[in-house]
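Asks: Have a look; sequence and predicted model below, questions after that.
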Amino acid sequence: MNKMNKSNIVLIGFMGSGKSTIGKALAQRLNYSFIDSDVLIEDRIKMPISDYFKHYGEEKFRILEEEIISQIALTSEAVIATGGGVVKNPNNISNLKNNGTIFYLKGSPEHIFENVKYDTTRPLLNTGNKLETIKSLLKERSPLYESASDMIIDIDHKSIEEIVVSILDCMRGKVI
């Protein structure tokens, strides 16, 4: 299989786009290791990211995230699920691209809302109107996701298996 000449597969996208779920399924299919940057961060800080945000703020979190991403980027034959804001730091994308092909899991605000509407662990979405917050953040981040990605995978109205197959087809060089 042509792995686009890169060892890792990196999944980026908005929170709630399924990066972890799809990443685990894809890693299993490829017999790759699975790495979730948010899980590694929580292991390091010994608390949920939402608590870290409350106590230390987003800026300190992004510094920690960059440190973790620079370490993850050195691995090989891994599927890497990143946090939704990883694209806010160009160093993260540069590090991940060194040994990875980046797939943007692109979902509509409505699709993402359906995935996160009952989730209270996402600090940036703890607002009075989650859907409007998602729309606003997506408007800001979509150009970053698109410019950072090697391939864009539309996730709306697709099963996990269909998304995994789309990624595998891209890796094999098929046009979707």
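Replies: Structure received. Not measured: the values here are computed from a predicted model. Residues are numbered from 1 along each chain as shown.
Asks: Please count neighbours and contacts with C-alpha atoms only from this point.
Replies: Fine.
Asks: Can you mark which positions in the top helix by length along the chain are buried?
Replies: Secondary structure of the chain per DSSP state H: the longest helix is helix 49-72. Neighbour counts over helix 49-72 (16 or more other C-alpha atoms under 10 Å) mark 49, 50, 52, 53, 58, 62, 65, 66, 68, 69, 70, 72 as buried.
Asks: got it, and stretch 83-90?
Replies: Neighbour-count burial for stretch 83-90 [16+ other C-alpha under 10 Å]: 83, 84, 85, 86, 87.
Asks: want to compare, so here's the second one:
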Amino acid sequence: MILVLIGYMASGKSTIGRILAKKLDYDFIDLDDFIEEKEKMAVSSVFKTKGEIYFRKIESQYLKEIISEKANIVLSLGGGTPCYNSNMDVILNANNVKSVYLKASIKTLIDRLKNEKSKRPLVAHIETDEVLTEFIGKHLFERGQYYNQASKVVSTDDKAETVIIDELLFELF
């Protein structure tokens, strides 16, 4: 089986994904890291040198590759992955895939992002919490229709990682 973790940046996909994979004795794949390895450059460099359209195209190709060739993995997607190129349909229609939306409130996302904005190119330029709140709120509104199609939705607000993992295991198995 492949467990696909979906959600906004800083919702916990990579952190929870690594812990969950270890607990299940699965491999963990972060789609952005996979793309960087295949393209031999950082995602931000792919965006800068080849553009977003190219990035979204290869993102879809690599997603399909992973889903068709791998098993027993936890796959963490980029926040935008489900929203482009019918990627959500690919995830939902694959026989060997269960998807989970790690849902975090705007407040939780701001608390997590405000101290690590420099590591997040999408929000690095945002200077105030008010603008960040508006930015995240707009994105969540736009992306919610994709995220909410996941097989399961698990809230990550005010929960310890171990609680989220236990909830996921209960929901999925």
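Replies: On my side now, so go ahead. Because the structure is predicted, anything quoted here is derived from the model rather than measured.
Asks: circling back to that earlier point, redo the buried residues of stretch 83-90 of the first structure as JSON lines? Include secondary structure.
Replies: Converted to JSON lines, these look like this (DSSP: H, G, I helix; E, B strand; the rest coil):
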{"residue": "83", "secondary structure": "coil"}
{"residue": "84", "secondary structure": "coil"}
{"residue": "85", "secondary structure": "coil"}
{"residue": "86", "secondary structure": "helix"}
{"residue": "87", "secondary structure": "helix"}
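Asks: looking at the first structure, which residue lies furthest from center?
Replies: Relative to the C-alpha centroid of the first structure, counting by C-alpha atoms, centre = their mean, residue 128 is the outermost residue, at 24.5 Å.
Asks: secondary structure class for that residue?
Replies: Looking at residue 128 of the first structure with three-state DSSP, the answer is coil.
Asks: how about the helices in the first structure?
Replies: 19-30, 37-45, 49-72, 90-98, 109-116, 130-148, 160-171.
Asks: tell me the contacts of residue 125 of the first structure?
Replies: Applying C-alpha atoms under 8 Å, 6 or more residues apart in numbering, we find residue 125 of the first structure in contact with 133, 134.
Asks: Please say which position in the second structure it maps to.
Replies: Matched to the second structure by TM-score structural alignment, residue 125 of the first structure sits across from residue 123.
Asks: just the buried residues of helix 49-72 of the first structure now: which is nearest residue 142 of the first structure?
Replies: Nearest to residue 142 of the first structure among those, counting by C-alpha to C-alpha, is residue 62 at 18.3 Å.
Asks: Contacts only, for the equivalent of that closest one over in the second structure.
Replies: Aligned by TM-score structural alignment, residue 62 of the first structure pairs with residue 56 of the second structure. For residue 56 of the second structure, the contact set (C-alpha under 8 Å, 6+ apart) comprises 81, 84, 85.
Asks: and the corresponding residue of the first structure for residue 39 of the second structure, what does it touch?
Replies: Matched by TM-score structural alignment, residue 39 of the second structure corresponds to residue 45 in the first structure. Residue 45 of the first structure makes contact with residue 52, according to C-alpha under 8 Å, 6+ apart.
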